[in-house]
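Enquirer: Got a predicted structure plus its sequence, pasted below:
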Amino acid sequence: MNDLMAGNDAETARVPPAPSFREAVRLWARIGLLSFGGPAGQIALMHKELVEERRWIGEQRFLHALNYCMLLPGPEAQQLAVYVGWLLHRTAGGLVAGILFVLPGALVMLGLSSFYMLYNDAPVIEALFFGVKAAVLAVVVEAVIRIGKRALKNRVMVAIAVAAFLAIYVVKLPFPLIILLAGLAGWVGNRVAPALFSGSAHGKSGVADDSKGAVDLMFERGELEHTRPTKWHAPRTIAIWLPIWLGPVALIAALTGPASVWSQLGSFFSVMAVVTFGGAYAVLAYVAQAAVSSFGWLAPGEMVDGLG
């Protein structure tokens, strides 16, 4: 017992204290500037910065939050950043994490898209975008392998991942059905062979491995009161943020008319934010089909260039 307590004390001593708000701002700005390669690259960078180097959040809690964000509609990488920022510094932390996560990319995309529209026919620009696409593919593959090594800890998990890949790529099953079947497999497997399907739950004091982070210790000490659910928290959040989200869309439709391209953009991406489960890669086909075939906003080649 004394050895166990000494080991816990040593583990606690190795975990750095919770970061200040200023430290968090600097890190989220850094991640926003350096997270190339789409969600896989972004998640891999967040894992490196938050779990491996700074230990702000533990391994198991990070993976659990990632799995949860994958089940939500919308961009899982940004949702994960908002969640960690909110854990550390409440609403202000979540807002800073979410805004800084996308702001650098939005500014770069604005410049690149303007440059592309002006000079996309030049041979040098075509070669540049061809190289960018190849490099992005390499970054994505490396990031998937990196996260996969962390998340797939036994042959059963690898088998489920392979089956999911075959189901979505070969059989063309809907993504929500694949998630439902994977969850059912985990539920049944936990009853048949719990050692192969165990994992630490979010918000609990016990962490399955020895990679605790500052957030885990804050949970253990009872310092994260804002994470405790109340019956008024969700209604209050919806009452505040739903008008902030849909108000501008309704205003644009009223000013420009429902048939304008601005109204179409606002309504399409608002609907997409609600119905697109499985992360960014799972919705690319849906977005590409709508942008190319349904609305005619882009040509097929331009869609691929935009992805690059």
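Expert: Thanks, I have it.
Enquirer: When you work out contacts or count neighbours from here on, use the C-alpha atoms and nothing else.
Expert: Fine.
Enquirer: If I follow the layout properly, Leu88 ends up in contact with Ala18?
Expert: Yes - the criterion here is C-alpha atoms under 8 Å, and Leu88 meets it with Ala18 at 7.4 Å.
Enquirer: Comparing the two, which residue is more hemmed in?
Expert: Using other C-alpha atoms under 10 Å as the criterion, Leu88 and Ala18 rank with Leu88 on top: 22 against 19.
Enquirer: circling back: would you mind grabbing the residues shared as contacts by Leu88 and Ala18?
Expert: Val215 (C-alpha atoms under 8 Å, 6 or more residues apart in numbering).
Enquirer: And the residue nearest the centre of this structure?
Expert: Ala77 (1.7 Å; C-alpha atoms, centre = their mean).
Enquirer: Could you list every helix and strand in contact with the helix or strand where that one lies?
Expert: In the assignment (DSSP states H and E), Ala77 maps to helix 76-119. On a contact count with 3 or more C-alpha pairs under 8 Å, 6 or more residues apart in numbering; DSSP states H and E, helix 76-119 meets helix 21-34, helix 38-46, helix 59-71.
Enquirer: In CSV: those helices, plus distance to Ser114.
Expert: Output for the helices and strands packed on helix 76-119, formatted as CSV (distance: least, C-alpha to C-alpha, whole Å):
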stretch, distance to Ser114
helix 21-34, 19
helix 38-46, 20
helix 59-71, 32
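Enquirer: Below is an additional structure, to be compared with the one above:
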Amino acid sequence: MTALAKDSAARPAAIPAVPSFREATRLWAKIGLLSFGGPAGQIALMHKELVEERRWIGEERFLHALNYCMLLPGPEAQQLAIYVGWLLHRTAGGLVAGILFVLPGALVMLGLSSFYMLYNDAPVVEALFFGVKAAVLAVVVEAVIRIGRRALKNRAMVAIAVAAFLAIYVARLPFPLIVLAAGLIGWAGNRFAPRLFSASAHGKGTAGAEGKGAVDLMFERGELGHTIPKRWHAIRIIAIWLPVWLGPVALIAVLTSPGSVWAQIGGFFSLMAVVTFGGAYAVLAYVAQAAVTSFGWLSPGEMVDGLGLAETTPGPLILVLQFVGFAAAYRHAGPISPLLAGSMGAGLTLWATFAPCFLWIFLGAPYIEQLRQNKALSAALGAITAAVVGVIMNLALWFALHVVFGKVESVGWGVEVPVLSSLDWRAALLSAAAMVAMFRLKLGMLPTLAGSALAGLALLAL
């Protein structure tokens, strides 16, 4: 073999060049336009583009960042994009990555929300969404299975997932308490049973040469100075980003009455940005209950419709909250146009939901980067990921009850059970067909949603 041939053969193993800001911007725009499939699909897309194809970030750093984002409240997929963008191009890179990840889907969701509120009473639209609800149930079940396969590698992780499910479904414990307990279990497990709680137990990759990326090259060259927390880092970031996030929300609360829908939207979704852990599916379980039961903004069926709309758009699945904010303001528009009010409510929801993500990453990422080799932290993050599976199981059950049955009733401890006589055989049939399409026929999410919508139209026509 010639020297040139040897060099060519070795080139694929070399660490790639650091991308320019323009190259990164183009890729973040592409990811924002193509990131369908909820958080699991979006994380898979980013892994494919960033780790496998371009090798801008290594496998180990990618998973370390992902586990940290799973620990945070809010949409972990967008936070992961901000984290990687920040690693590559500092604060500007994080801003571009986070905004472009959300913007395309937010614009699509605004149009779909307007259409739904104007025409959801039409028989054709009602029939289409009847089918979409069935497919959404299949999507959530698939998310449980997909994330579970990655997180539940042994008996300890399975036990944590089951305990988290019982804690939220039966005991009604708050998300932060479940996440904290899982983290403490993982930390203690690393000390007393490292075989079950080590990073390798969660399927974490190694940091061999083939697993390195451009970020690792930057680190070796000493170009990642921004990942080292400076003096007063935390105070400076909080002083900048806390007013950016809460300033507009507080201003709206001052300009409107405390009981107005605007104050409710701003306050509720700002609170959600702090207390809802476990990613989009975990957030939805709490938001659905509050929006339907506490505020009366939506019916259970409309909440499932909103999730169906979010599943068909690119960007974070948490964009379903934009639909909730739109519906709340649309139905309490007062003297202004309902569509204008709905658009304002959607914008306020977006701000309260996504602005904090930049605060969490810019504040915590430098410290997390310094703890990349900390085994106790990795074990805690792995246990939290396992607990998230149990939280998503709760969401899957909640949707199943409200999609397949017309009525549910509460029994002891607030546990909901279905009224068996209210079984909707058409919804059950469509849900089963959607699961067969996704699990056995391996159809994608979008073909399954489209097929279920058309099947719902045909069934109700009969």
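Expert: Now that the structure is in, tell me what you want to look at. Fair warning: this is a prediction, and the values are worked out from it, not measured in the lab.
Enquirer: After superposition, what is the TM-score?
Expert: Overlay of the two chains. TM-score (TM-score structural alignment, normalised by the length of structure 1): 0.83; 294 aligned residues with a C-alpha RMSD of 2.8 Å.
Enquirer: Would you mind finding the match for the residue nearest to the centre of structure 1 in structure 2?
Expert: Aligned by TM-score structural alignment, Ala77 of structure 1 pairs with Ala77 of structure 2.
Enquirer: what does Val124 of structure 2 align to in structure 1?
Expert: In structure 1, Val124 of structure 2 lines up with Val124, judged by TM-score structural alignment.
Enquirer: re the thing from before, quick check: the match of Ala77 of structure 1 touching Pro39?
Expert: Yes - assessed by C-alpha under 8 Å, Ala77 of structure 2 is found in contact with Pro39 at 5.6 Å.
Enquirer: gap between Gly111 of structure 1 and Val287 of structure 1?
Expert: 22 Å (C-alpha to C-alpha, to the nearest Å).
Enquirer: In terms of neighbours, single out the busier of the two.
Expert: Legend: neighbour count by other C-alpha under 10 Å for Gly111 of structure 1 and Val287, higher for Val287 (18 against 11).
Enquirer: Helix or strand: which one has the more buried one?
Expert: Counting by DSSP H and E, Val287 of structure 1 is found in helix 280-289.
Enquirer: Buried residues in that helix, which are they?
Expert: Under the neighbour-count criterion of 16 or more other C-alpha atoms under 10 Å, helix 280-289 of structure 1 has 280, 283, 287-289 buried.
Enquirer: Mind putting those into a markdown table with distance to Leu217 of structure 1?
Expert: Output for those, formatted as a markdown table (distance: C-alpha to C-alpha, whole Å):
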| residue | distance to Leu217 of structure 1 |
| --- | --- |
| Ala280 | 32 |
| Val283 | 36 |
| Val287 | 41 |
| Ala288 | 43 |
| Gln289 | 46 |
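Enquirer: can you tell me how far Met445 of structure 2 sits from Ala9 of structure 2?
Expert: 38 Å.
Enquirer: sorry, that was for Ala450 of structure 2
Expert: Note on Ala450 of structure 2: its distance to Ala9 of structure 2, by C-alpha to C-alpha, is 45 Å.
Enquirer: Just want to know which of these two has more residues nearby.
Expert: Between Ala450 of structure 2 and Ala9, counted using other C-alpha under 10 Å, the more crowded position is Ala450 (16 against 10).
Enquirer: show me what contacts the more buried one?
Expert: Here Ala450 of structure 2 is in contact with Val132 (C-alpha under 8 Å, 6+ apart).
Enquirer: And Lys230 of structure 2, which helix or strand is it part of?
Expert: For Lys230 of structure 2, there is no enclosing helix or strand under DSSP H and E.
Enquirer: And the strands in the stretch 101-250 of structure 2?
Expert: Under the criterion DSSP state E, counting those that start in this stretch, the stretch 101-250 of structure 2 contains no strands.
Enquirer: now the helices: where do they sit in it?
Expert: Assigned by DSSP state H, counting those that start in this stretch, the helices in the stretch 101-250 of structure 2 fall at 123-151, 155-169, 175-192, 194-197, 214-220, 233-255.
Enquirer: For Arg426 of structure 2, which of the ones you listed is the nearest?
Expert: Among these, the nearest to Arg426 of structure 2 by C-alpha to C-alpha is helix 123-151 (9.2 Å).
Enquirer: In terms of secondary structure, what does that closest one contact?
Expert: Helix 123-151 of structure 2 packs on helix 38-46, helix 300-311, helix 375-404, helix 425-435, helix 445-461, going by 3+ C-alpha pairs under 8 Å, 6+ apart.
Enquirer: among those, which is nearest Met157 of structure 2?
Expert: Between those, helix 375-404 lies closest to Met157 of structure 2; by C-alpha to C-alpha that is 5.6 Å.
Enquirer: Please tell me which residues of structure 1 the closest one aligns onto.
Expert: By TM-score structural alignment, helix 375-404 of structure 2 lines up with nothing in structure 1.
Enquirer: relative to helix 279-289, how tilted is that helix?
Expert: Between helix 375-404 of structure 2 and helix 279-289, the angle comes out at 50 degrees (axes from the mean of the first three to the mean of the last three C-alpha atoms, to 10 degrees).
Enquirer: ok, the match of Val124 of structure 2 - how many residues close by?
Expert: The tally of other residues near Val124 of structure 1 (other C-alpha under 10 Å) stands at 11.
Enquirer: Look up how far Tyr116 of structure 1 lies from it.
Expert: For Val124 of structure 1, the distance to Tyr116 of structure 1 equals 11 Å [C-alpha to C-alpha].
Enquirer: now Tyr281 of structure 1
Expert: With the distance defined as C-alpha to C-alpha, Tyr281 of structure 1 ends up 23 Å from Tyr116 of structure 1.
Enquirer: for Val304 of structure 1, same thing?
Expert: Using C-alpha to C-alpha, we find Val304 of structure 1 at a distance of 13 Å from Tyr116 of structure 1.
Enquirer: Ala299 of structure 1 now?
Expert: 14 Å.
Enquirer: Ala159 of structure 1 too?
Expert: Ala159 of structure 1 is 42 Å from Tyr116 of structure 1, where distance means C-alpha to C-alpha.
Enquirer: between the two, who's got more neighbours?
Expert: Tyr116 (18 against 12).
Enquirer: So for the more buried one, what's the nearest residue that isn't a sequence neighbour?
Expert: Ile125 (7.9 Å; C-alpha to C-alpha, 6 or more residues apart in numbering).
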